[in-house]
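Enquirer: here's my sequence, what's the structure:
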Amino acid sequence: ILGEESSDEISSLKELSVKVHHLLYRRRYVIIVDDIWSLDAWDGVKRYIPDDGNKSRVLLTTRDENVASYVAASVSSTVIHHLGRMDKEKSWRLLEQRVFGEGACCPPELVKLGETMAEGCKGLPLAIVVIAGILSNAERTPDSWKRFAEDVNVALSKGGEQISEILSLSYHHLPHFLKPCFLYFSAFPEDHDIDASNLVKLWVAEGFLKAKEPSKLVEEIAYGCLEDLKRRNLIMATKEGYNGEIKICRIHDLLRQLCTSRAQEENFFHRAEDMMKPDILPSTTSKSQAHRISFSSHVSSRSVNLRRCSVRTALCFQHDKHLISKLLTCRLLRVLHIKAGKSWRFQSKLFELYHLRYLAFTYKRNVDFHLPEDIRNLKNLETLIANPRPLCGSSRETVILPPEFWTMKNLRHVMLYRCVVLPDPISPSLPLENLLTLSNLYNFRCKEEVVELIPNVRKIAVFYELDCQRESWYDYKLGNFGRFIHLESMRIELEEVRYRLDWCKRNPFLECLVLPQSLRRLRIDGGAARIPWEVMTNALGSLPNLESLKLWHDVCSGDVWETEEGCFENLRVLEIRCTTDLKCWITESSSHFRSLERLVLRSCGELAELPDCIGDVPTLQLIKVDDHQKAVVDWARRIGIQQRGNGNELLDIEV
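Expert: All right, here's what the predicted structure looks like:
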């Protein structure tokens, strides 16, 4: 822009900006602004770019989606193009072009190896370019390329410091509060799928984030941070919910290398295998200062010495009883996460870890599991997660909570993945006002005193196994569920054991159940309910905030389902799975499901008539049919053809 003018003649940034504006004024131009990091940076650039209405153009790139949205809002006719990650074919084309030049082809004997390396870069152009730079200077022989293909990450590490410096900019520009959240990814094994819900709970237990507004949960802030990392392309979401919420995430290998090195440099997180090497810790760090340690599956407990360590966090991706015994001597532990395929045995030293906030472990299936009463000593515990050891076959073992459970006032999440027997409250008991999640409560009697003790619960799962000869739905006080005024997510499982149709008619499930207006997600699973379709529509269709409804395994009975105007107005996801009765679904207008985005039909064996008007729902994005029933498959395909004929290219049909 400045031509021959020397930069030495410009004494300040303001002078430069004025000069640029003067040179661009009333001229047509195309300007490329690469890597805008912040909103302020864009504002600083924009004010000196004249808009004379002469079809000039500005192309800018950013890794931050917030910046892109901000620019689009501030400049009319802005178009946002999301590049995303490259697929296998494009990755290979880029690698081939960079190594052999434009228009040249790779020798046939190297193609497969090259494709393997390109795929290993997982769609990241920067990684592909670095690999290409290495291969351009290597022998073009199968043996030479094979050495790189065996471990792409090793090859990338030989590309000099350029790539690490570029990636380091991503970390450097993170807000202060996001840096520990990003560095926490260094604790997980390579190519590990990370459960977002558990990760958020770990961040909360670590105390990284604080709620500035009383009405906002720390967990909500943590999910916002996770989304922020995704927008900055520092992590990948491999599974998302209907509302875009991240379910499963992972980190690219290259970024994991950056994350791991930074975590070690800053004494934030250390891997146990690295601590065994005398030269791996920074000179300013001793083992006694390593507060967070991750143990991979191949670390031997014999090589671990924790006597001088003041460990606060231990994430174990293996089961080694000797290692666990050593960890329990670390009296300052706040986070203990043991995820493995072996069973857990309680040790008395566990209940001396008074600072513990997060505890996750596995236990042996096929036996009833009693939580000791000494768990009350863990007064700071916020998250308790217990997973059964995976075995073949079904089992109905129970996890029995002690009465002392009601004294643990800091509990936020109790996630026990079998049948949980909740004890009767002890007197006197103060409300567990922080409790947000309770999972898999077995034959839960929703008494008034229990509701009063867990007033703020947001997510609950219950499992009922009834003997219809002795019990009634009325015995379980299901009407009191409506008093959970903050409840957002509910799962109800009903065991199909010893029920009779005449008993179901005398003891209608939904007649007993009252659900709160706050409910957003509901799944009912199991044929013991046998809810008539009409009753289900009247009872659930009026819930004003219901967004996701899943009906599994013959929950509803009857061969005709006819919807009504005004029902399910805010429903975004409808999933019907394994229903044997339903033959005809009647919906007269697309306004019956005016907010529907996803429709999933699975194993609806008798379903033959479905409403074509569903395809006209303006918000509908996906119809997914996993069914051998020809009528259902033909219906889905017909909807797809009709909508494409109407110019609707947004609706996906998956058959």
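Enquirer: make it CA atoms for all contacts and neighbour counts henceforth
Expert: OK.
Enquirer: packing partners for the helix or strand hosting Asp43?
Expert: Secondary structure assigned from DSSP states H and E places Asp43 in helix 39-46. Contact partners of helix 39-46 among helices and strands, from 3 or more C-alpha pairs under 8 Å, 6 or more residues apart in numbering; DSSP states H and E: helix 65-74.
Enquirer: okay, buried residues for the helix it packs on please.
Expert: Buried positions in helix 65-74, judged by neighbour count with 16 or more other C-alpha atoms under 10 Å: Glu65, Asn66, Val67, Ala68, Val71.
Enquirer: same deal with stretch 609-623?
Expert: By neighbour count on 16+ other C-alpha under 10 Å, the buried set for stretch 609-623 is 610, 612-623.
Enquirer: can I get those residues in CSV with secondary structure?
Expert: Formatted as CSV, these follow (DSSP: H, G, I helix; E, B strand; the rest coil):
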residue, secondary structure
Leu610, coil
Asp612, helix
Cys613, helix
Ile614, helix
Gly615, helix
Asp616, helix
Val617, coil
Pro618, coil
Thr619, coil
Leu620, coil
Gln621, coil
Leu622, strand
Ile623, strand
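Enquirer: tell me where the stretch 451-600 of the chain has helices.
Expert: Under the criterion DSSP state H, counting those that start in this stretch, the stretch 451-600 of the chain carries helices at the ranges 501-506, 509-512, 533-540.
Enquirer: now those helices as JSON lines including mean neighbour count and distance to Arg418?
Expert: Listed next are the helices of the stretch 451-600 of the chain as JSON lines, based on neighbours: other C-alpha atoms under 10 Å; distance: least, C-alpha to C-alpha, whole Å:
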{"stretch": "helix 501-506", "mean neighbour count": "12", "distance to Arg418": "26"}
{"stretch": "helix 509-512", "mean neighbour count": "17", "distance to Arg418": "23"}
{"stretch": "helix 533-540", "mean neighbour count": "17", "distance to Arg418": "27"}
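Enquirer: which stretch among those helices comes nearest Pro372?
Expert: Smallest distance to Pro372 across the helices of the stretch 451-600 of the chain (C-alpha to C-alpha): 34.5 Å, for helix 509-512.
Enquirer: run through who's touching that closest one.
Expert: With C-alpha atoms under 8 Å, 6 or more residues apart in numbering as the contact definition, helix 509-512 has outside contacts at Trp473, Tyr474, Lys477, Leu478, Gly479, Ala529, Arg530, Ile531, Val535, Met536, Ala539.
Enquirer: let's see this one next, to set against the first:
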Amino acid sequence: MADAAVSFVVEKLGNLIVREAINFRGVRGEVEWLKRELETMQCFLEDADEKSSKGDDERIKIWVRDMGDLAFEIEAIIDTLLDFHLRRQQKKEQGRTGFMERFIFIFDELVWRRKVHVDVEGIKAKLYDLFERRERYGIANKVETHGTTSQYRRSQDMIPKLPQLSDEIYIVGFGDEKKKIVQELVDINNTNRSVISIVGMGGRGKTTLAKSIYNDHEVRRSFNIFAWVIISQEYTIHEILKRIASEVSATPTIQGLSVAISEKLEKFKYLIVLDDVWEVDVWDQLQRVFPDVNNGSRVIITTRMFNVAKIADPTAQPHTLRALNEEESLELFLRKAFPTQDIGTYCPINLVEYAYRLVQRCRGLPLALVVLGGLVSTKPITNDAWQKVVEQIKWQFEVVGERWLELLAVSYYDLPYYLKLCFFYFGCFGKVMDIPAKTLIRLWSGEGVLPMRNGKTMEEIGMDCLEELAQRCLIQVTKSKYDDSVKYCQIHDLLRDLCIREAKERRFLEFYKDETVYATMSNAARHLIIFKHIEALNFSNSNLQGLFYGDHDPLTFKVLKGQLSRFKLLRVVYLNILDISEFPSEIKSLIHLRYLELHADNLEEVPSWIGYLHNLQTFIIRSKVLEMIHDSLWRIESLRHVDIPTSSSAAVPNMGNAVPKNLQTLKGLTAGSWIGNMLPNITNLSKLNICEISDDHANALSSALPKLGRLASLSMDGDEIPSDNIIKAFSNQSCLKKLSLYGKLNRKRLPHNDEFPQQLVSLSLIYSELEHDPMETLEKLPCLKHLELGDDSYGGKQMICSKAGFPQLLFLSIRCCDELEKWEIEEMAMPRLKSLQLCYCPKLMVIPEGLKHVPLDQLVLKHMPDNWYKIDDWYEMQHVPMPKISIES
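Expert: A predicted model of the protein is given here:
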């Protein structure tokens, strides 16, 4: 790993020499010396890193870690060079040309040169010490070593593209257990509210089994209300209640939420899953929220703690998950090793023996089998490739004991350096979080950990990295986007433990909780994670690159005051909840900042000095009262993603002549003259959200939108939306996949389907006030998978889905169509529809007979006429689960 760290720094040094160092008289020699020495050191590192991963010698592990630290020290020197250069540019821009200013600057430059010289001399001494220790510990020269890991990894360039990820849940070995639990859930003779517990060690498959049961066809037909809540060790009752009542309007007190949930649940038969419960107190505090009205409601608990299960229901026998046997283990392993093949026939006979040897190492632990299967799925299907994996794992289990983290670590050790860094970022987020893929990718891009690949954007490369981590089963995709790319992902808590362990050892991150914890912390960590509210921050590493705060309580800025300006090399600032009304002035000194995200409800203004952040790529602000964003933001050339709250005054950009041509995401902007003047020039946009659109903007949109050839997602809202202009603007383009229009359309019927963008995958029409049946047009769109018609989108009485219409549609939502009385679904319409949501359609009394031909997996009803809830009316739709009725206030 350390050799790749050096490679990364060597490349950065080379770029510095070419682009920047020519401006730094007196230090160019030091910079070139650093580059030469690092290139020499690369020859010795890879074999050492392999030995370090295998744990052959603790001294080697320390040596490799120290080399990685040294590489990052050199990177800090590079950033210091860039820091000085940028500051000098700023002073020139500010017009400080007086005698005193020039004298002070010359003096500062002399001091700075002296500091660089001293720093480089210190690096030299450390390098010489590392050379001497290398000889002492016998770390082989890579040039003299045959068959090294690097040679093997280069062969992976020939591996075909990874198969498309699947969210299918495989249940191997627990089929009988699943049947027992399903029978307990649907037992009509047991009308009491009962608790069913699934117990087992981490990685045993509790959650996977529970998900399979939760989505089971028979279970879905037996309950009306469903809720899945992840508890974990890091929980508050308030947060748990909010998750259970995710569709209940926010209530400030626990008591208010409890009453709202209990009152709604007592009206229906419900199934609640509490996943990963660690403490008995959770059930003690929650059981009063789950009413027992003798209708057969159920609660499922998954836990590692047997006493949690016994206290939740002392009369019931918990379902304790065993280890898989050899046959079951092999099946699960091969499903992951060959995810797109028939595992019964595909595994080559020459690899079967290797498969058995690998499976034996896992000792029946499903998580280990899945991760190991994901690892070999990325390898060539050859004896040599699989033999190398076997050799990697053989040493792990020569000692007695269940070293599960070490087994899981084999997949981590196999990662290329940049993917190891990407993996570390999962430790920066809390447990049980659905982590947005776009956030991860922007962080990776901002910190420069992604490799360069010709013809691909950083966002595309980042998505490739995310999908490879998922293919290796180191992370799990929890939700996909309209284009089937990853939207949210999670990491298993055991893998998160591995991630944090390795990240801490590499001094990538550290957690800051309070002063007592701080006393034992490593000040060398490059990322500081604050998960709990603190009163003060005292952290001395001036080379800090990332600062994260993610607690539920607002952090007052006094905690950071006087601290932020000390971390001049910060690239990432992610502060989830901040109690401020003024933008922190200390941020303006963080000129290396690439990613800035502030959630501060009372923030009123983004000041003019925001333009000092020349390297800023991602700018995200969450505030309820933001009134002004200074125009200097739009003069930052590196800016790629802007996400700001919609406001009539703050979100009207005045970009002037300096159009940020690298912008890819613009969210929260208010319509104005900039649409005609500036928007046509932002040709790299892939996602655009504009508010307060009116018919007055029709001509500007007609002119600007056709020039945005890379736009994939467009969202607009306003009192009156010029729909014809927007739709026709993309009729001949191939990139637009998602379109959302929130507001009254300027005509009463949709354009002809030939005028619609034929490549649309997702379409939302809200408040459209259409008078003519929209299905006539929309059902002919060949790629449409997601359709939402909501809140007075259609005011007619009848709607028809014709034969063979909607050939690709998977999800349909119809909401608040107050006048809709009849819905006809002809045979062979919507042949792939999986999910249907119907809400607030008071006059739609009759269930469409044609629904019996639609292969629904889920039907969600909210506030529909009583007929929709009568079981007797569903005799023709026995293939459909019972309606899922969401909790609402």
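Enquirer: hang on, the earlier thing: so for Lys364 of the first structure, which of the helices of the stretch 451-600 of the first structure sits nearest?
Expert: Between Lys364 of the first structure and the helices of the stretch 451-600 of the first structure, the tightest spacing by C-alpha to C-alpha is seen for helix 509-512, at 33.5 Å.
Enquirer: quick one: the closest one to the second structure mean distance?
Expert: Taking mean C-alpha distance after the TM-score superposition for the first structure, the mean distance separating helix 509-512 of the first structure from the aligned residues in the second structure is 4.9 Å.
Enquirer: give me the number of residues near the alignment partner in the first structure of Pro782 of the second structure?
Expert: Under the alignment by TM-score structural alignment, Pro782 of the second structure pairs with Glu569 in the first structure. Neighbour count for Glu569 of the first structure, taken as other C-alpha atoms under 10 Å: 20.
Enquirer: give the contact list for Glu569 of the first structure.
Expert: Listed by C-alpha under 8 Å, 6+ apart, the contact partners of Glu569 of the first structure are Gly541, Pro544, His592, Phe593, Arg594, Ser595.
Enquirer: want to throw the helices of the stretch 451-600 of the first structure into a markdown table with distance to Asp279 of the first structure?
Expert: Written out in a markdown table, the entries for these read as follows (distance: least, C-alpha to C-alpha, whole Å):
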| stretch | distance to Asp279 of the first structure |
| --- | --- |
| helix 501-506 | 69 |
| helix 509-512 | 65 |
| helix 533-540 | 62 |
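Enquirer: any idea which of the ones you listed gets closest to Val420 of the first structure?
Expert: With C-alpha to C-alpha, the closest approach to Val420 of the first structure among those belongs to helix 509-512: 21.3 Å.
Enquirer: any idea how far the corresponding residue of the second structure for Val457 of the first structure lies from Thr516 of the second structure?
Expert: Matched by TM-score structural alignment, Val457 of the first structure corresponds to Leu685 in the second structure. Relative to Thr516 of the second structure, Leu685 of the second structure is positioned 47 Å away (C-alpha to C-alpha, to the nearest Å).
Enquirer: what about those two, which has more around it?
Expert: Leu685 (24 against 9).
Enquirer: give me the residue at the spatial middle of the first structure.
Expert: If you average the C-alpha coordinates of the first structure and look for the closest C-alpha using C-alpha atoms, centre = their mean, you land on Lys247, 2.0 Å from that point.
Enquirer: who touches the lengthiest helix in the first structure?
Expert: Of all the elements of type helix in the first structure, the one with the most residues (DSSP state H) is helix 630-645. Identification of contacts with helix 630-645 of the first structure by C-alpha under 8 Å, 6+ apart yields 607-610, 612, 615-616, 623, 625, 627, 649, 651-653, 655.
Enquirer: how far away from the center of its chain is the very next helix or strand once past that helix?
Expert: For helix 630-645 of the first structure, the succeeding helix or strand toward the C-terminus, using DSSP H and E, is strand 652-654. Its chain's C-alpha centre and that of strand 652-654 of the first structure lie 23 Å apart, by C-alpha atoms, centre = their mean, to the nearest Å.
Enquirer: with stretch 719-731 of the second structure instead?
Expert: For stretch 719-731 of the second structure, the gap between its own C-alpha mean and the chain's C-alpha mean amounts to 32 Å (C-alpha atoms, centre = their mean).
Enquirer: how long is stretch 24-44 of the first structure end to end?
Expert: One end of stretch 24-44 of the first structure to the other measures 16 Å (C-alpha to C-alpha).
Enquirer: now which residue in the second structure aligns to Leu501 of the first structure?
Expert: Counting by TM-score structural alignment, Leu501 of the first structure lines up with no residue in the second structure.
Enquirer: neighbours of the residue lying closest to Leu501 of the first structure once chain neighbours are set aside, how many?
Expert: For Leu501 of the first structure, ignoring the flanking residues on the chain, the nearest one in space by C-alpha to C-alpha, 6 or more residues apart in numbering is Arg530 at 7.9 Å. Arg530 of the first structure sits with 21 neighbouring residues when counted by other C-alpha under 10 Å.
Enquirer: what sits against Arg530 of the first structure?
Expert: Taking C-alpha under 8 Å, 6+ apart, one finds Leu501, Cys504, Phe509, Asp554, Val555, Cys556, Ser557 in contact with Arg530 of the first structure.
Enquirer: mind redoing it with 10 Å?
Expert: Under the criterion of C-alpha atoms under 10 Å, 6 or more residues apart in numbering, the neighbours of Arg530 of the first structure are 500-501, 504-505, 508-510, 536, 553-558.
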